[in-house]
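1. what follows is a predicted protein model with its sequence.
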Amino acid sequence: MTSTRKTVDQLRSAVQDVLPSVRADLEALVRIPSVSADPARKADVERSAEVTADLFRAEGFDDVRILSSGGGAPAVVARRPGPEGAPTVLLYAHHDVQPVGRREDWDSEPFEPTERGDRLYGRGAADDKAGIAAHLAAIRAHGGTPPVGVTVFVEGEEEVGSPTLEAFLAEHKDLLAADVIVIADSTNWEIGVPALTTTLRGNVDVFVDLATLDHGVHSGMWGGLVPDAVMSMVRLLATLHDDEGNVAVEGLVSGPAADLEYPEQRIREESSILDGVELIGSGSAVERLWTKPSISIIGFDATRTADASNTLIPSVRAKVSLRLAPGDDATSAIDKLVAHLHDHAPWGAKVTVTKGRESGEPGVIDASGPAYDAARAAFKEAWDGTDPVDIGVGGSIPFIASFQKAFPAAAVLVTGVEDPDTRAHGANEGLHLAEFERVCLAETLLLNNL
């Protein structure tokens, strides 16, 4: 199944040869602010799809289409058949990106790729335009004619939860049918140690509106008797965790995780947690990150301190994000969260819970069989003899469950270009360039092995 040493050496050299052009194409993609969550960036998302399609047309793909379903964002599908009897490999990435957030948190312009040290910084430089670039590198390293059939699928709305993917798969299933699906949207264990992702948490979110007053009243006249909305919301949100920081919503699934050591010092460095701040929860670190639920308060609307007066605040709003463990169900989990919030309203506060847009199932992948053997051999070669580890991911890629449902006979390989300090979704997102080179080589070898 593995390549000969001569073939490996040839492919290593080929990857080296194509990396400069791949890097240039990646930087061009990063310069397009394809923020799918921002309606004002609709034209940029469309331009990103056009540029992506042109990249694969330039590689000799005759069947390249920009498609959408149900009013969704444009996706690129590029197909090239392989030799008779060869398997077909679907290469997935996405061309949309997260919003920038606060510009002042960035050390360089978010949409101007900038090399500093060992990284290339920019929004989408890793998540997930580097996934597109890795696919390009593998195809170019094979001279545009890889030894397998290749279908490239580059989605345009992953960062908003892939809301029309189910419709897209139903409408274009025949175009995307494959024996092996390679999803380049995850992470490696650490710099120098590759990984294959085998479990992912799901995610749901809700908006919590809480009111205690019809209108604001004088805090001196009524404070101490009438509860204000912020005080009440704080008490309500505090019920979501126990004193150790474990999620306290009843009925959510938890499970065991792989036997991998994640040292606390490494956690502290990679998470940027401040000195003296304690880690929360119980169980091993990887259980808390991969196979137990977590709840985060990711938004809060109330009176700004600059606008504060001596007034009891009548109403507030919070956005609550729940990551659910593999084996749980998104519909059941969100119902349990909503019930908990209603049941724990303090002092009779009026609580309204509205389900958000995010609703993704957790994923569990069977990492056995010939395709995984081929992947592990390719990764070991690309990382100079270091075996890949099977990991879980605390984040969510809900569409993996959709792929598994649509193509139950296909082997799904979840790989990625990221590392623990990539800072995807945050300021100063960066691609580790040496790891990216290994990723490109690994995918090139994988196509050869398959």
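-> Done, it's in. Residues are numbered from 1 along each chain as shown.

2. use CA for all of it now, contacts and neighbours both
-> Will do.

3. which residues does stretch 48-64 contact?
-> Applying Cα atoms under 8 Å, 6 or more residues apart in numbering, the contact partners of stretch 48-64 are 29, 32, 34, 65-66, 74-80, 95-96, 136, 139-140, 144, 156.

4. centre of the chain to it, how far?
-> With Cα atoms, centre = their mean, to the nearest Å as the basis, stretch 48-64 stands 24 Å off its chain's centre.

5. what does stretch 418-426 give?
-> The answer for stretch 418-426 is 10 Å, by Cα atoms, centre = their mean.

6. how far does it stretch from one end to the other?
-> 13 Å (Cα to Cα, to the nearest Å).

7. which of the contacts of stretch 48-64 fall within strands?
-> Of the contacts of stretch 48-64, the ones assigned to strands by DSSP state E are R65, I66, A75, V76, V77, A78, R79, R80.

8. and G327, how close does it get to P39?
-> Between G327 and P39 the computed distance is 34 Å (Cα to Cα).

9. more neighbours, the two?
-> The neighbour comparison of G327 against P39 (other Cα atoms under 10 Å) goes to G327, with 19 against 10.

10. neighbours of P81, how many?
-> Using other Cα under 10 Å, P81 is surrounded by 19 other residues.

11. same deal with G101?
-> 12.

12. list the contacts of it.
-> Here G101 is in contact with G426, A427 (Cα under 8 Å, 6+ apart).

13. my guess is G395 contacts R201, does it?
-> Yes. In this structure, G395 is within contact of R201 by Cα atoms under 8 Å, at 5.8 Å.

14. shared neighbours of the two, which are they?
-> Taking Cα under 8 Å, 6+ apart as the contact rule, G395 and R201 both touch R323.

15. next, the one to line up against it:
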Amino acid sequence: MTPGDIEDAVAAAMPRAVEDLKALVSIPSVAFPGHPEEEVHRAAAAVESLLRDAGLPTVRQIPVAGSFPAVYAEAPAPPGAPTVLLYAHYDVQPPGDPALWDTPAFEPTEIDGAVYGRGAADDKSGIITHLTALRAFDGRFPVGVRVIIEGQEEYAGERLERFVEENPDLVRADAIIVADCGNPAVGDPAVTTSLRGMAAVTVEVRTLKDALHSGSFGGPAPDALSALMRMLVALHDDNGDVRVPGLEKGVFDGDAGTDEEFRQGAGVLDGVSLVGTGSIADRIWGSYAITVTGLDVPTVSGAVNAIQAVARARVTIRVPAANDPKTALSDVTAYLEAQAPWGVHVTFSDVSVGSGFQAPAGGPARAALDRAMTRAFGREPRDVGQGGGIPLVATLQRQFPEAELLLFGAEDEAARIHAPNERVVIDELRRVATAEALFLLEYGAS
């Protein structure tokens, strides 16, 4: 096949790719506790069927201890050709408040050249990228292909890390494509070379045996919610920088754009300031970030005049690539305990950690990818960092130090992953799938 044949094949496959994406997005495959597990299994079965249809001779679901199954597929390498591992995940974030969505989260909707719905970008677009690239070869792949699509990346993804450590031969490859990243903007190609690690914990504060009437006891009775709020506010200084000892600010040798570009991409409201100090790249790729991602307290609509006996918060820590998330978690929990007022009882639970990633200098696979992306996008890709984490990547780097890890995908900064109205741009999906297929062609020839 020629590069032109690849481009034509991917273009012809796009209508089917969009329909397959919509079918996947319609499955609410949320792997968080409290959500229907059968929907996650239904997504695994759908991915298994799609991989069979892509011409891979071996496809199966494989159990992952304590987690949902991964979907695995492989095709042998032609004589002398390298092997490429393709990774994505089929689970998604919870949709959150339905009222914040313009269209239902699990009813994929095509609007102005984009598909909207939970998981349309993160990371079912990654699955469709792999499928569309593989379909371009009609079962005659120029490299050995291994595919692993996991089912619990968004929640407790370390379970697949343990599986890889125990089954290295199953995923061994010369190059590894992780299609769970994206570009700074649509049409602006990029390869992610740095990932922050992540740690998360639930902090619980208890002050009373039971909630109390605020009129009869308000004043001297310690309010668990007030105590928790004081602890959480203490995590940042007045500029918004993290003030936890040990979590020092860092720098990133790269450009993430201007403050104004960031404001537009993040949808920051007029008159609302950005927080923290340093460049945008320093703040999102080189430094720690702490976010309160959830609170267990009475809702406003159901509030009664009571002093709360217990309050909980989910705290997430983003960790610079070179630093240890377990150490960061220890620093944060120790600091929260030190900030706890009035002798309140503080406990921590539901811990999750994932290591960061820093890519070494590029080799032949990166060179082939650069050429492929340049042809697909009409411009050379640039190196970027990513503030989020992908738990498996550090394990793959540690397990296979000679393999080249290539992180890219069809997401972009305006895709609203993990937020209402998530979307992926169809033309961006085409360009990324084209780049992946061109990479497989060229890497196989080299």
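-> Thanks, I have the structure now. Predicted model, so just to flag it, every value in this text is computed and none were measured.

16. neighbour-wise, which of G395 and R201 of structure 1 wins?
-> Between G395 of structure 1 and R201, counting by other Cα under 10 Å, R201 is the more crowded of the two (29 against 17).

17. I'd like the distance between Q93 of structure 2 and A54 of structure 2.
-> Note on Q93 of structure 2: its distance to A54 of structure 2, by Cα to Cα, is 26 Å.

18. stretch 134-150 of structure 1: end-to-end distance?
-> By Cα to Cα, one end of stretch 134-150 of structure 1 lies 14 Å from the other end.

19. quick one: map T129 of structure 2 onto structure 1.
-> Aligning on TM-score structural alignment places T129 of structure 2 opposite A134 in structure 1.

20. sorry, back to before: got the ones in strands among the contacts of stretch 48-64 of structure 1 as a markdown table, with neighbour count and distance to M233 of structure 1 columns?
-> Below are those laid out as a markdown table (neighbours: other Cα atoms under 10 Å; distance: Cα to Cα, whole Å):
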| residue | neighbour count | distance to M233 of structure 1 |
| --- | --- | --- |
| R65 | 18 | 49 |
| I66 | 18 | 46 |
| A75 | 27 | 41 |
| V76 | 26 | 44 |
| V77 | 25 | 46 |
| A78 | 25 | 50 |
| R79 | 23 | 52 |
| R80 | 20 | 55 |
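
21. most widely separated two among these?
-> Spanning the widest gap among those are A75 and R80, at 16.8 Å by Cα to Cα.

22. which residue ranges of structure 2 form helices?
-> 3-25, 37-53, 124-135, 158-166, 168-171, 214-217, 224-233, 259-266, 280-281, 325-339, 364-377, 391-399, 426-445 (DSSP state H).

23. nearest to Y116 of structure 2, out of those helices?
-> Smallest distance to Y116 of structure 2 across the helices of structure 2 (Cα to Cα): 8.8 Å, for helix 3-25.

24. and that closest one, which stretch of structure 1?
-> Aligned using TM-score structural alignment, helix 3-25 of structure 2 spans residues 8-30 in structure 1.

25. give me the buried positions along that stretch.
-> Of the residues in stretch 8-30 of structure 1, 8, 11-12, 14-15, 18-19, 22-23, 25-30 count as buried by neighbour count, 16 or more other Cα atoms under 10 Å.

26. of those, closest to G281 of structure 1?
-> Distance to G281 of structure 1, by Cα to Cα, is smallest for V30 among those, at 37.2 Å.

27. aligned to L336 of structure 2, what sits in structure 1?
-> Aligning on TM-score structural alignment places L336 of structure 2 opposite L341 in structure 1.

28. give me the neighbour count for H218 of structure 1.
-> Counted with other Cα under 10 Å, H218 of structure 1 comes out at 12.

29. again with L100 of structure 2
-> Neighbours of L100 of structure 2 (other Cα under 10 Å): 13.

30. dump the ones in strands among the contacts of stretch 48-64 of structure 1 to CSV, plus distance to I391 of structure 1.
-> Below are these laid out as CSV (distance: Cα to Cα, whole Å):
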residue, distance to I391 of structure 1
R65, 34
I66, 33
A75, 29
V76, 29
V77, 29
A78, 30
R79, 30
R80, 32
